[in-house]
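Novice: Dropping a prediction and its sequence here:
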Amino acid sequence: MFTGIIEDLGTVNDINQEGSNLHFTITSTVTHELKIDQSVAHNGVCLTVVAIDNNEYVVTAIQETLDKTNLGTLKTGDTINLERAMKLGDRLDGHIVQGHVDQTATCTRVKEEDGSWYFTFEYDPALSNVTIEKGSITVNGVSLTVVNSKLNEFSVAIIPYTYEHTTFKNLKAGDEVNLEFDVIGKYVKRLNELRN
C-alpha cells in the first residue's frame, strides 16, 4: 500500500532480460534503508526488491507487468519516481494507492501557467476506467487531483514542488505514463456493473 507521495527519484543503471522478465538495477538515496523482499513503487508499479549491493538494488518485472505499464520502455539512465510502502500509523498524505497499474496513457499536452503546469493525458476507454472531476488519480506513482475529466482524457495541475521533485519535469507530449485509477471508484463502478 502506498500514498502516491514520491519519496525519491531513482536512476535506472542497468536492465537485464531473463526469459520474458526484465531485471532493473536502480540507484537511489534510499537504497541503504531497503531490505530484500520489500515493496517499492517504481513509477507507480509495486515491485519487490530482490538484491541489494551498496547504493544499487534490483527489482524484477514479469511480462504481465511489462504489458500493462511503461516499464518496458525504460532505458539505462532514465529517472523514475520511487515510493516505499507506507507504514501502518503514518499519515495518508496522498490517497490509497495499491501500486497496481490499470493501464497506460499518453501525455497529449503540457501547458505552463503562471508558475504551475497543466498536463493532459489521453487513455484507451475500452478498459472502462473512469476519472471524476476533483477525484484522485495516480500518474507514474504520483497522487494527483483530476481536473477537466472527460470520457478518455483528463488533466492534472502540478505545483512547482511536485514538478521539481518528480519525473514531471522530464515529461513531454507523446510520453507514455502509468495510471492507477482510484481504488474506491473502481469498487463503486464494479458494484454498479453487477447490479445492472
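Specialist: Perfect, I can see it now.
Novice: CA only for contacts and neighbour counts going forward, please
Specialist: Will do.
Novice: tell me which element S155 falls in.
Specialist: strand 153-158 (DSSP states H and E).
Novice: try it against this one:
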Amino acid sequence: MFTGIITDIGTLVAKTPFGDGARLLIDCQYDAAGIEIGASIACAGVCLTVTALEDGGNRTRFAADVSGETMEKTTVGSWEIGDAINLERPLKAGDELGGHIVSGHVDGVAEIVARDDHEEMTVFRFAPPKELVSLIAEKGSVALDGTSLTVIEADDTFTVMTIPHTMGATTWGNRKVGDVVNIEVDTIARYVARLVAVRGADA
C-alpha cells in the first residue's frame, strides 16, 4: 500500500520489449541497499515490482517488468526515454499516513483540460473516464500520477489544487493541457459503489 506522498522523481533510462509488455529501467535517488528484489515501488501511481538493481553510487537504477495490459490501460505505454516519473516506496507499519490509502492499481487515465496558475496555487481540471465520474466526489481524495490530491469540484470533470511545494517536488510543474495522467479513485468509493450495485441487483 501507498499514501500518495511522492518521495522521489525518477527518470526512465531504458524501455525494452518483454513478452507482450516491456522491461523498464528507472534511475532514482533511493538507496539500493534499502530495496530488495521483489519490492514494490509506485511509478506514476502504478505499483511495479523491482526485478533487478544497479547501484550507481549516489544514484540507483531499478528494473521493473510491465504487461501489455498495464501499458494499454495506463500511461506506461507512452513513456519515453528521459521522462520524469513520480516515485513512492510502500507504506510501512507505523509510518505516518500523510495522504490517503493508495493501492497502486490504476483505474485508467484522465486528461488535463485546463491549468490555471495563481501565485500560491495551481488548479488543474481533468476529464476522467466516464465510468469513474460517479466515484469522484467533492472534498474526496484521488491519486493522480501517484500523487494524493483533494477534489475541489466534481461533475463530468473535476478539479484539484496543487501548492508550490507539490509542483516542485513532483512532475506536476511540467504538466500541461492535453497531457494524460494515471488516475486511481479512492478505495472507499470503489467499495461503496460495489456494495450499492450488489444490493441493487438483489432488490
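Specialist: Alright, I've got the coordinates. What you are looking at is a predicted structure, and each value in this text was computed from that prediction instead of being measured.
Novice: Can you give me the TM-score here?
Specialist: TM-score of the superposed chains, computed with TM-score structural alignment, normalised by the length of structure 1, equals 0.96; 195 aligned residues with a C-alpha RMSD of 1.1 Å.
Novice: Not counting the strand holding S155 of structure 1 itself, show me its contacts.
Specialist: Contacts to strand 153-158 of structure 1, defined as C-alpha atoms under 8 Å, 6 or more residues apart in numbering, come from residues 116-123, 131, 144-149.
Novice: now these: which count as buried?
Specialist: Buried members of those, counted by 16 or more other C-alpha atoms under 10 Å: 117, 119-123, 131, 144-147, 149.
Novice: and which of the residues you listed is nearest to L88 of structure 1?
Specialist: L144 (21.7 Å; C-alpha to C-alpha).
Novice: Now check structure 2 for the residue matching that closest one.
Specialist: For L144 of structure 1, the aligned position in structure 2 is L149, judged by TM-score structural alignment.
Novice: now its match: how far from T75 of structure 2?
Specialist: 19 Å (C-alpha to C-alpha, to the nearest Å).
Novice: now D145 of structure 2
Specialist: 9 Å.
Novice: who has more neighbours, these two?
Specialist: A count of neighbours by other C-alpha atoms under 10 Å puts D145 above the other of D145 of structure 2 and T75, at 30 against 22.
Novice: Could you measure from the more buried one over to D31 of structure 2?
Specialist: Distance from D145 of structure 2 to D31 of structure 2, by C-alpha to C-alpha: 22 Å.
Novice: ditto for V50 of structure 2
Specialist: 13 Å.
Novice: Can you tell me the number of residues neighbouring N174 of structure 2?
Specialist: N174 of structure 2: 10 surrounding residues under other C-alpha under 10 Å.
Novice: quick one, what contacts the closest residue to A143 of structure 2 other than its chain neighbours?
Specialist: What sits nearest to A143 of structure 2 in space, not counting adjacent residues and going by C-alpha to C-alpha, 6 or more residues apart in numbering, is E184, at 5.1 Å. Counting by C-alpha under 8 Å, 6+ apart, E184 of structure 2 touches 45, 102, 104-108, 142-144.
Novice: And for H165 of structure 1?
Specialist: H165 of structure 1 neighbours (C-alpha under 8 Å, 6+ apart): 6, 8-9.
Novice: aligned partner of it in structure 2?
Specialist: Using TM-score structural alignment, H165 of structure 1 pairs with A169 in structure 2.
Novice: One more: E193 of structure 1?
Specialist: Match for E193 of structure 1 (TM-score structural alignment): A197.
Novice: Its match belongs to a helix, doesn't it?
Specialist: Yes: using DSSP: H, G, I helix; E, B strand; the rest coil, the assignment for A197 of structure 2 is a helix.
Novice: Return the distance of the strand holding S155 of structure 1 from the chain's centre.
Specialist: Distance of strand 153-158 of structure 1 from the chain centroid (C-alpha atoms, centre = their mean, to the nearest Å) equals 14 Å.
Novice: Going along the chain from that strand, find the next helix or strand for me.
Specialist: helix 160-165.
Novice: check the fit of that following helix onto structure 2 and give the mean distance.
Specialist: Following the fit onto structure 2, the mean deviation recorded for helix 160-165 of structure 1 is 0.4 Å by mean C-alpha distance after the TM-score superposition for structure 1.
Novice: And that helix, how far out from the chain middle?
Specialist: On C-alpha atoms, centre = their mean, the centre of helix 160-165 of structure 1 falls 15 Å from that of its chain.
Novice: Tell me the buried residues in it?
Specialist: 162-163.
Novice: start and end residues in structure 2 for the following helix or strand past that helix, please.
Specialist: Moving toward the C-terminus from helix 160-165 of structure 1, the next helix or strand (DSSP H and E) is strand 176-181. Across structure 2, the stretch matching strand 176-181 of structure 1 (TM-score structural alignment) is residues 180-185.
Novice: after superposition, how close is the matching stretch to structure 1?
Specialist: So stretch 180-185 of structure 2 averages 0.4 Å relative to structure 1 (mean C-alpha distance after the TM-score superposition for structure 1).
Novice: Return the distance of that stretch from the chain's centre.
Specialist: Relative to its chain's centre, stretch 180-185 of structure 2 lies at 6 Å (C-alpha atoms, centre = their mean).
Novice: Okay, and the closest residue to S40 of structure 2 other than its chain neighbours sits in which element?
Specialist: Spatial nearest neighbour of S40 of structure 2, excluding adjacent residues (C-alpha to C-alpha, 6+ apart): T49 at 4.7 Å. Using DSSP H and E, T49 of structure 2 sits within strand 46-55.
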